[in-house]
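Student: Model the structure of this input:
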Amino acid sequence: MKKNKKKLFAVLLCVLILSSSVVVQAYTESSWLIFPSVEGVTYKGKTSTHGNGSAMWANATTMASKGVAGGRMGSLARLYLNGSLVKSTGVIYNGGGAQSIIASTPTNSTRGNYKAGGTSYIYNPSTGSYSAHTLINSPAQTFSDSEVEIIRNENGEIYGSEYELLLYGIQPDLVSAIGVDGTEGYVKEADINAVPQTLEEALEYTPTAYEVPLYEEDGETVIGTFIVDVPTEAE
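Tutor: Model prediction:
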């Protein structure tokens, strides 16, 4: 009887060990990208991917060297699955006295290769406008003889994977994306980058989710819908 109890305990222990190993925390991040100083304050940004074993999400972090007034910096986050955009948020701005602002996308549970991207927005009082700094979560690359293929449609618009093209400093007009029902197509870069342009607009801005059309590569034929989500502010 004691032997059976020991065996049962051992089995239960193995089950508990196996169960506890199911949830795996995944985390990768880019290097910090340093931006030009504004009024003596240095800004920087980075992106990171996060996972809990059942879903993935992306963060975009913008940080100042000290606390700054409200609306002086903003973050927008994007999550890519196998090179295609699957989650994108609007921009979120800092409150008064904050030293960082982190935008976080909703989660996605499809299996595949995930990367994070995003944009940092820095307000410059001398110009009265924001400068946008593209963030990308990728290993450092060395220039070589390799070439990136740039494909244009009949309207002259560049289309393809935003993640891959941004590695070469190319912003596509039509971004490869996966719609709400799993349809693969393209969203217009201008549609997913609608952000306030002035400090006054940023301070009054309330992020809301909105739909944008999902197109074929011609940028005209609508085949579905993509959602630009409300960003959540990560701690």
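
Student: Every contact and neighbour count from this point should use C-alpha atoms.
Tutor: OK.

Student: which residues does the residue most central in space within the chain contact?
Tutor: Central residue of the chain (C-alpha atoms, centre = their mean): residue 78, 2.0 Å from the mean position. Counting by C-alpha atoms under 8 Å, 6 or more residues apart in numbering, residue 78 makes contact with 58-60, 85-89, 105, 116-118.

Student: Does it fall in a helix, a strand, or a coil region?
Tutor: strand (DSSP: H, G, I helix; E, B strand; the rest coil).

Student: Please apply the same query to residue 203.
Tutor: Classified using three-state DSSP, residue 203 is helix.

Student: any idea how far it is from residue 101?
Tutor: 14 Å (C-alpha to C-alpha, to the nearest Å).

Student: more neighbours, the two?
Tutor: The residue with more neighbours, out of residue 203 and residue 101, is residue 101; 24 against 15, by other C-alpha atoms under 10 Å.

Student: Spit out the contact partners of that one.
Tutor: Per C-alpha under 8 Å, 6+ apart, neighbours of residue 101: 61-63, 73-75, 92-94, 233-234.

Student: Give me the buried subset of the residues you listed.
Tutor: 61-63, 73-75, 92-94, 233 (16 or more other C-alpha atoms under 10 Å).

Student: Residue 18: helix or strand, and which one exactly?
Tutor: helix 2-20 (DSSP states H and E).

Student: one more to put side by side:
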Amino acid sequence: MNKKISVTVAAAAVVVSASVGFIATQALADTAPSDPQPTHAPYKHNQAGESYGSDVGIRSLSEEPTLIAAIGVHGKHGYVRSNELNLPSPKSPEDAVRQMKNQSARSIDVYEADSKTVIDTFLIGAPDGASVVSK
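Tutor: So this is what the prediction gives:
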């Protein structure tokens, strides 16, 4: 008789535990936003309509501004073009390997927020004293 009570109590405990877990999961799901908001501050826009600002807090490249905040080699604060900073995504694993093998240090311009005035140079993948392939 004691075995029967123990089995019944254990089964009831499992049902209660599962129910509590389900209710807690549902409560969390009900409070989670269905459309998560960006984690970065709203971007400013220049006269050409291009967004500019920091890319800190973005979750994907689609959230990047057109002009990303950067500091050039001479210490000037400005912006680099995201399409110059980010190489095209590889189309296949072989393409990715090829890109990695052919990757060399390079430089891109640092602009004022107007995206026209070049104020400095930004080095990508260049250790101190390394030669750089200019754009």
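
Student: now the contacts of residue 101 of the first structure as CSV including distance to residue 177 of the first structure and secondary structure?
Tutor: Shown next, in CSV, are these (distance: C-alpha to C-alpha, whole Å; DSSP: H, G, I helix; E, B strand; the rest coil):
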residue, distance to residue 177 of the first structure, secondary structure
61, 23, strand
62, 25, strand
63, 28, strand
73, 27, strand
74, 23, strand
75, 20, strand
92, 22, strand
93, 25, strand
94, 28, coil
233, 24, strand
234, 24, coil
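
Student: of all the residues you listed, which two lie farthest apart?
Tutor: 73 and 234 (15.0 Å; C-alpha to C-alpha).

Student: top helix in the second structure by residue count?
Tutor: Counting residues, the longest helix in the second structure under DSSP state H turns out to be helix 2-31.

Student: just checking, what packs against the helix holding residue 18 of the first structure?
Tutor: Packed against helix 2-20 of the first structure by the contact rule (3 or more C-alpha pairs under 8 Å, 6 or more residues apart in numbering; DSSP states H and E) you find no helix or strand.

Student: next helix or strand past that helix?
Tutor: strand 26-29.

Student: What residues of that next one count as buried?
Tutor: residue 29.

Student: Likewise for stretch 57-66 of the second structure?
Tutor: 64-66.

Student: Show me which of those residues is closest to residue 43 of the second structure.
Tutor: residue 65 (7.0 Å).

Student: Distance-wise, check the counterpart of the closest one in the first structure relative to residue 149 of the first structure.
Tutor: Under the alignment (TM-score structural alignment), residue 65 of the second structure pairs with residue 172 of the first structure. Residue 172 of the first structure is 12 Å from residue 149 of the first structure, where distance means C-alpha to C-alpha.

Student: matching residues in the second structure for stretch 60-69 of the first structure?
Tutor: So stretch 60-69 of the first structure sits over no part of the second structure, by TM-score structural alignment.

Student: Give me the contact list for that stretch.
Tutor: Stretch 60-69 of the first structure has contacts (C-alpha under 8 Å, 6+ apart) with 41-48, 73-78, 94-104, 116-120, 135.

Student: any chance you could map the strands in the second structure?
Tutor: Along the second structure, the segments classed as strands by DSSP state E run 44-45, 51-53, 67-71, 77-81, 106-111, 118-124.

Student: of the ones you listed, which approaches residue 12 of the second structure most closely?
Tutor: Comparing those by C-alpha to C-alpha, strand 51-53 comes nearest, at 56.5 Å.

Student: Give the aligned range of that closest one in the first structure.
Tutor: Using TM-score structural alignment, strand 51-53 of the second structure pairs with 158-160 in the first structure.

Student: ok, and what's touching that stretch?
Tutor: 150-153, 172-176, 186, 217.

Student: Repeat the analysis, applying 7 Å as the threshold.
Tutor: 150-152, 172-176, 217 (C-alpha atoms under 7 Å, 6 or more residues apart in numbering).

Student: repeat for stretch 176-184 of the first structure
Tutor: Under C-alpha under 7 Å, 6+ apart, the answer for stretch 176-184 of the first structure is 84-86, 160-162, 185-187, 214, 224-226.

Student: Let's see that with 6 Å instead.
Tutor: 84-86, 160-161, 185-186, 225-226 (C-alpha atoms under 6 Å, 6 or more residues apart in numbering).

Student: Against residue 147 of the first structure, how distant is the equivalent of residue 121 of the second structure over in the first structure?
Tutor: For residue 121 of the second structure, the aligned position in the first structure is occupied by residue 225, per TM-score structural alignment. Going from residue 225 of the first structure to residue 147 of the first structure by C-alpha to C-alpha gives 32 Å.

Student: between those two, who's got more neighbours?
Tutor: Taking neighbours as other C-alpha under 10 Å, residue 225 of the first structure and residue 147 compare with residue 225 leading, 21 against 8.

Student: give the contact list for the more buried one.
Tutor: 179, 212-214.
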